[in-house]
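Participant: Got a predicted model here, sequence first, then my questions.
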Amino acid sequence: MGDGLFGNPITNSTLEGMPDYEDNKNIDRKDRARVALNMRSSEEKSVRAVQYLQTMKDQCDGELGGTLCLLYNATGDPIRYVTHYDWGNGHPGPTPYPMEIANGQWAAFLHVPLSTNKPYATGAIVYRGKDPRGVDCDWMVSWDNPTDKINNTPKAYSEVREKNHFFNSDFWRIIYNKMQSSGICYDGDKDVDNSYGCSLSVSIGSNRFPILVAVFTLQGV
């Protein structure tokens, strides 16, 4: 397991060892997603992910602050890093973005401002996964974490769109504007434009090092 990943992958073999599935010969993506969602706090994996971020935070400039990002994969399949986007003023913290997150795993990383001259840490990350039919689609999480919390509040936003959607640079301006009106929580189930059957919800705290939590899953699990 690489740095920043927490929890054992939840696969067909995992479900086959559970009483509810031991006689099920047709375990599918939604089954794996459902079990992963129900087990998001098992093995103390979420606790260990937060502890990891707290350790990474100590390596950052406390005056600048940063965003402690937690992504949970409950889509039924692995999701793989595609790209990221920064609105000119942020970068990953002490560790890189996780390249692959297995079903049932938490991924943890920091995103921090460049300097006191550019105090906003506003960024996004995109992973590729599958919808309930097995069609590839791209899952995007974005966040805006201003250093000045008196005059500005953190914000978070997410989308799931067709494969390669986020390589069109024109969309990032639109995403930024949507994020500015989304607030500290965004319910992915309410996005009628999301790829078929996909749900990606995100929330962010409001302190100097707020925790951002995004849950990648399927509708109806």
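Facilitator: The structure has been received and is ready for your questions.
Participant: When you work out contacts or count neighbours from here on, use the C-alpha atoms and nothing else.
Facilitator: Noted.
Participant: Which secondary structure element is home to residue 76?
Facilitator: Using DSSP states H and E, residue 76 falls within no helix or strand.
Participant: pull the longest helix from the protein.
Facilitator: Secondary structure of the chain per DSSP state H: the longest helix is helix 45-57.
Participant: Can you tell me what sits against the helix or strand that it is followed by?
Facilitator: On the C-terminal side of helix 45-57, the closest following helix or strand by DSSP H and E is strand 67-74. Strand 67-74 is contacted by residues 32-34, 36-37, 40, 49-50, 53, 57, 79, 101-112, 121, 145, 209-218 when judged by C-alpha atoms under 8 Å, 6 or more residues apart in numbering.
Participant: Got another one to weigh against that:
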Amino acid sequence: MAGNVFGDPITDEDVKIIYPNKEIITRRDRAEVAFLNINAKGRDANAKTFVHNLKERYGNGISALCMIFNATGDTLTYSGKHDWHGHIYESPYPAKIQNGQWGAFLHVHPSWFAGSESAVVYRGFNGDDYLCDWMLSWGIPYIGDNHAYTEIREGHHYETDHWDNIQSLLESQCTHYEDTWNGCYSMVTIGEGTSPEFVGIMTLEGITGRNKININSFLTSNASASAKRA
């Protein structure tokens, strides 16, 4: 397991524990059980601890404490990023995030007077074996309010330059955004201040609605922790 992914992967065996009589297990079943376990066995807490330790080593300055969760039913693979301002610090973007795992990383501002503004893309499948890209983005300006934006498109979509348009969409948003596309769902949220937590959830359409309490409890604690400034 990579050093910046957290939690045991959710597999068919985990689905059988909850649904012992289920004969055919689908990607959607694995996604559902992954989301049920979003906070289980300290996986979310371990991701938080990791990224806060990165921040402590980095020190003062604008930074995004990023934590992203995979509940798509299969492994998501890193497929690219785009930095408008800033860069990743010390620990890379996770190359793979298995179903039911959190990935964590710190994105920091450049040395000159600018904030942290970036996007990352992960590739996987919807419930019908269609290749999709989940794009998660955040912005912490040097002056002004923080913002978050996400969208999902067909696989390899972001290999074409859409970044000027995405930047405009990102900067027009507030601190929470959701997207649904082709059976997939993503949600992003960012806290206030100059070093907030940024949380992204990548899953399938309809999965989160079945267990809102898990995500709401995580986002509540996220908003509280993000209140401090660098």
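Facilitator: Perfect, I can see it now. Here the structure is a predicted model, which means the values were calculated and not measured.
Participant: Fetch the TM-score of the aligned pair.
Facilitator: Put the two chains on top of each other and the TM-score (TM-score structural alignment, normalised by the length of the first structure) is 0.91; 207 aligned residues with a C-alpha RMSD of 1.0 Å.
Participant: that older thread, in the second structure, what residues pair with the longest helix of the first structure?
Facilitator: Aligning helix 45-57 of the first structure against the second structure (TM-score structural alignment) gives residues 43-55.
Participant: Name the residues of that stretch that are buried.
Facilitator: 43, 44, 46, 47, 48, 50, 51, 52, 54, 55 (16 or more other C-alpha atoms under 10 Å).
Participant: same deal with stretch 27-45 of the second structure?
Facilitator: 27-39, 43-44.
Participant: the strands in the first structure, which residues?
Facilitator: 5-6, 67-74, 79-86, 90-92, 100-101, 106-113, 121-130, 136-145, 155-162, 185-186, 198-204, 211-218 (DSSP state E).
Participant: Quick check: which of those strands is nearest to residue 22 of the first structure?
Facilitator: Closest to residue 22 of the first structure of the strands of the first structure, according to C-alpha to C-alpha: strand 67-74, at 20.4 Å.
Participant: That closest one aligns to what range in the second structure?
Facilitator: So strand 67-74 of the first structure sits over residues 64-71 in the second structure, by TM-score structural alignment.
Participant: mean shift of the matching stretch relative to the first structure?
Facilitator: Once the two are superposed, stretch 64-71 of the second structure sits an average of 0.3 Å from its aligned residues in the first structure (mean C-alpha distance after the TM-score superposition for the first structure).
Participant: From residue 4 of the first structure, how far off is the residue most central in space within the first structure?
Facilitator: Taking C-alpha atoms, centre = their mean, the centroid of the first structure lies closest to residue 71, which sits 3.3 Å from it. In this view, residue 71 of the first structure and residue 4 of the first structure are 10 Å apart by C-alpha to C-alpha, to the nearest Å.
Participant: quick one: common contacting residues for the two?
Facilitator: Listed as contacting both residue 71 of the first structure and residue 4 by C-alpha under 8 Å, 6+ apart are 106, 107, 108.
Participant: and the equivalent of residue 123 of the first structure over in the second structure, how many residues sit next to it?
Facilitator: Correspondence of residue 123 of the first structure to the second structure, assessed by TM-score structural alignment: residue 118. Neighbours of residue 118 of the second structure under the rule other C-alpha atoms under 10 Å: 26.
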